[in-house]
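In: this one's sequence-less:
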């Protein structure tokens, strides 16, 4: 090699080295944790890291209470994409069906205040006139508020119907001869012309549609929108950021995580028919899910609401003891005798009742790019887990993994902290009454 060739080679290598030095480093896996580190509860951090990294979940949050005190509040980020935020303990997430226990809380407050009765028929509050050319099932007139709360309305579920009534926007629009998007009233008018699959009060079918109806019952009984009534009730206990999710990507709330399911479907939030991501208006419309799957919330604020249910004698208690007993009571169709600890679905909560040893109540939520889980354990341990990713091929797999992570971490705790992080994480403004 000549000296001139060696010089030229050195110059080229130098230039290449300079260019590489100015380029960003190759992307590497990033794991970020925010919030107060609590060494006694490190097992929850470890379980969340395993849960999220093995499932490629960009954002997660956890809030843990012990004996009414917030002892852990953490935000987790894994390999964030361009739309993702650095997750904070109070970041907002869609919570899917964990909205149902909130709806039950609101209905039971209206019963407590004398604005509703459990045996009121829903036709007293909701227009159930069927669409032209169809006839209402005569049994529809007998469906009660309690039937809806306990999933005993007779409406069926996807396993029995082959579809979920609340996710048939295109069929509803075509059946009514209207353009998308459809409203709550449109879905109810359409579905009121469909026969029930069981006599009300007899057969459990998990029913999003029944909780859609409860949202309308709340509006009629309170004289306010579902969202407004809920916010007024929860503001009084220091929950300020609860809001209904919006369907469009650009309408995410400040501090809300991003969603990426990977799936697409025809738009149901407008009449264009264009393909949209499932989570942003493709095949499902988050704008109309309110009472059965519509809330956006932070983990600590959900925990604030859950711990409020532990103190029915408190001045700002949402529900008194009689209302709590009603909300967690055995459903109308439960075959007696009841074996303590057996599972049942009460009014918006899954329950295991151990009698003098207390009740465990819980609920899971799942929608495209959303997974949530809330638990009130019988000994004063309570937890909220929120994720912005699920297994789209097997959503139950994600829910089961969240449950396993909760109890794996709980089993490793040998000492519970004495601190209370509620004042540090959440606003301290409380209200004794409505504004």
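Out: Structure received. Remember, it's a predicted structure, so these values are computed and weren't measured experimentally. Numbers count the residues shown, from 1 in each chain.
In: all contacts plus neighbour counts: C-alpha atoms, from now on.
Out: OK.
In: so residue 363 sits right up against residue 349, yeah?
Out: Yes. Here residue 363 reaches residue 349: they are 5.9 Å apart, a contact under C-alpha atoms under 8 Å.
In: Please say which of these two ends up with more neighbours.
Out: More neighbours surround residue 349 than the other of residue 363 and residue 349, with 26 against 20 (other C-alpha atoms under 10 Å).
In: returning to that earlier point: could you tell me which residues touch both of residue 363 and residue 349?
Out: Here residue 363 and residue 349 have residue 101 as joint contacts, going by C-alpha atoms under 8 Å, 6 or more residues apart in numbering.
In: Which stretches in the stretch 101-250 of the chain count as helices?
Out: 145-149, 158-161, 169-176, 184-191, 208-222, 226-235 (DSSP state H, counting those that start in this stretch).
In: Any idea which of those helices gets closest to residue 6?
Out: helix 169-176 (70.4 Å; C-alpha to C-alpha).
In: any idea of the angle the closest one forms with helix 184-191?
Out: Here helix 169-176 runs at an angle of 70 degrees relative to helix 184-191 (axes from the mean of the first three to the mean of the last three C-alpha atoms, to 10 degrees).
In: next, the one to line up against it:
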């Protein structure tokens, strides 16, 4: 009687990601367990026009996955004694109106500031890209709030744009330079960059696409794509493995400060989700998604189990959080074969 061997972990991941294979916008998948990349997969194309396939080195615009780096920059400056998380925001950004007196850096980190969304303050007739400084200029003219600071939660890109400016004021460095000097370079994240058109470049760049009128059309940039603090970082699964490793030790920050980032500070508008500093918390996971024109990304970490799943995509749909949890389940429920035992450690698909 014949028997069928159980599918390997990599083939099971491939089955979940089959819609990204072929000649369309692609995806990168990373599964890290105990510091080792046990699955590292590449699907589809980073640049359809140039027929450039996705590889593990492909860099995607992280969108709001960037917020964890902005939060880490603030924590680094707090550790350095350059600022306090409970500083009033107007100490660093005095052009904000007096109505913002009660807002602190902590409120910005946890989306509890009540600041108006800068996207709703932009002139819809202006097609030029706004930058972090432009966000400040818009908010400097706005005295209204959604709620009193600290009394509720509303996800706020405005707050993270302001945090990037606070990093600059407190450090004396440009935000992109601070991240490179204090996070990316020390961790060997060689190709990760807070991208600024005309100033920096993105190596091995993935371009974003949206399926419209029966075909994939490039939709790589919008009027908000140049804002750095809320979503302007590009990275790859190769570099994010290095980032994940640093979250387990004290190369960047003391353990107590990392713990603060992952400690629930507020409930959110989702019943099972709380928020720390740049991270969402659900049960035993800390995670964050990122959505912007042409990109959908997520990082999900099970820190007590030393397991992390990263899914990066350069297409507008679908949102990959549920898929990342499905991939994680392959390695949490005991059904996945130990990758080191079957030799199926790292491979790539198109």
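Out: Everything's here; your move. Everything numeric in this text was worked out from a predicted model, so none of it was measured.
In: coming back round to it: and residue 280 of structure 1, which of the helices of the stretch 101-250 of structure 1 is closest to it?
Out: helix 169-176 (14.4 Å).
In: who does the closest one touch, helix- and strand-wise?
Out: helix 184-191 (3 or more C-alpha pairs under 8 Å, 6 or more residues apart in numbering; DSSP states H and E).
In: hmm, back to that, right, and the helices of the stretch 101-250 of structure 1 - which one's nearest residue 57 of structure 1?
Out: Once the helices of the stretch 101-250 of structure 1 are compared by C-alpha to C-alpha, helix 208-222 is nearest, at 26.0 Å.
In: average gap between that closest one and structure 2?
Out: Taken over the aligned residues, the distance from helix 208-222 of structure 1 to structure 2 averages 0.6 Å (mean C-alpha distance after the TM-score superposition for structure 1).
In: whereabouts in structure 2 does that helix align?
Out: Mapped onto structure 2 using TM-score structural alignment, helix 208-222 of structure 1 spans residues 157-171.
In: residues of the matching stretch that come out buried?
Out: Buried residues in stretch 157-171 of structure 2, defined by neighbour count with 16 or more other C-alpha atoms under 10 Å: 157-169, 171.
In: And the strands in structure 1?
Out: 31-34, 59-66, 69-78, 93-94, 243-244, 264-266, 275-277, 295-297, 343-345, 350-353, 359-367, 370-376, 381-387 (DSSP state E).
In: Pick the most buried one from those strands.
Out: Stretch with highest mean neighbour count among the strands of structure 1: strand 93-94 (a mean of 30; mean count of other C-alpha atoms under 10 Å).
In: whereabouts in structure 2 does that strand align?
Out: Strand 93-94 of structure 1 lines up with residues 60-61 of structure 2 when matched by TM-score structural alignment.
In: What's the match for residue 286 of structure 2 in structure 1?
Out: Using TM-score structural alignment, residue 286 of structure 2 sits opposite residue 361 in structure 1.
In: Report the contact partners of the closest residue to that match other than its chain neighbours.
Out: Spatially, and ignoring its direct neighbours in sequence, residue 361 of structure 1 is nearest to residue 351 (4.5 Å; C-alpha to C-alpha, 6 or more residues apart in numbering). By C-alpha under 8 Å, 6+ apart, the contact set of residue 351 of structure 1 is 328, 343, 344, 345, 359, 360, 361, 362.
In: between the helices of the stretch 101-250 of structure 1, which gets nearest to residue 86 of structure 1?
Out: Across the helices of the stretch 101-250 of structure 1, closest to residue 86 of structure 1 is helix 226-235 (C-alpha to C-alpha), at 26.3 Å.
In: Can you check what angle separates that closest one from helix 208-222?
Out: For helix 226-235 of structure 1 against helix 208-222, the angle by the same axes, to 10 degrees is 70 degrees.
In: now helix 226-235 of structure 1, how far from the chain's geometric center?
Out: Centre-to-centre, helix 226-235 of structure 1 and its host chain are 16 Å apart (C-alpha atoms, centre = their mean, to the nearest Å).
In: and that helix, what does it pack onto?
Out: Helices and strands touching helix 226-235 of structure 1, as assessed by 3+ C-alpha pairs under 8 Å, 6+ apart, comprise helix 208-222, strand 243-244, helix 290-293.
In: now with 10 Å?
Out: Other elements packing on helix 226-235 of structure 1 under the criterion 3 or more C-alpha pairs under 10 Å, 6 or more residues apart in numbering; DSSP states H and E are helix 99-112, helix 208-222, strand 243-244, helix 290-293, helix 299-308.
In: tell me the contacts of residue 76 of structure 1?
Out: 31-35, 45, 48-49, 52, 57-62, 86-89, 91, 387 (C-alpha atoms under 10 Å, 6 or more residues apart in numbering).
In: let's see 6 Å
Out: Residue 76 of structure 1 makes contact with 32, 33, 59, 60, 61, 87, according to C-alpha atoms under 6 Å, 6 or more residues apart in numbering.
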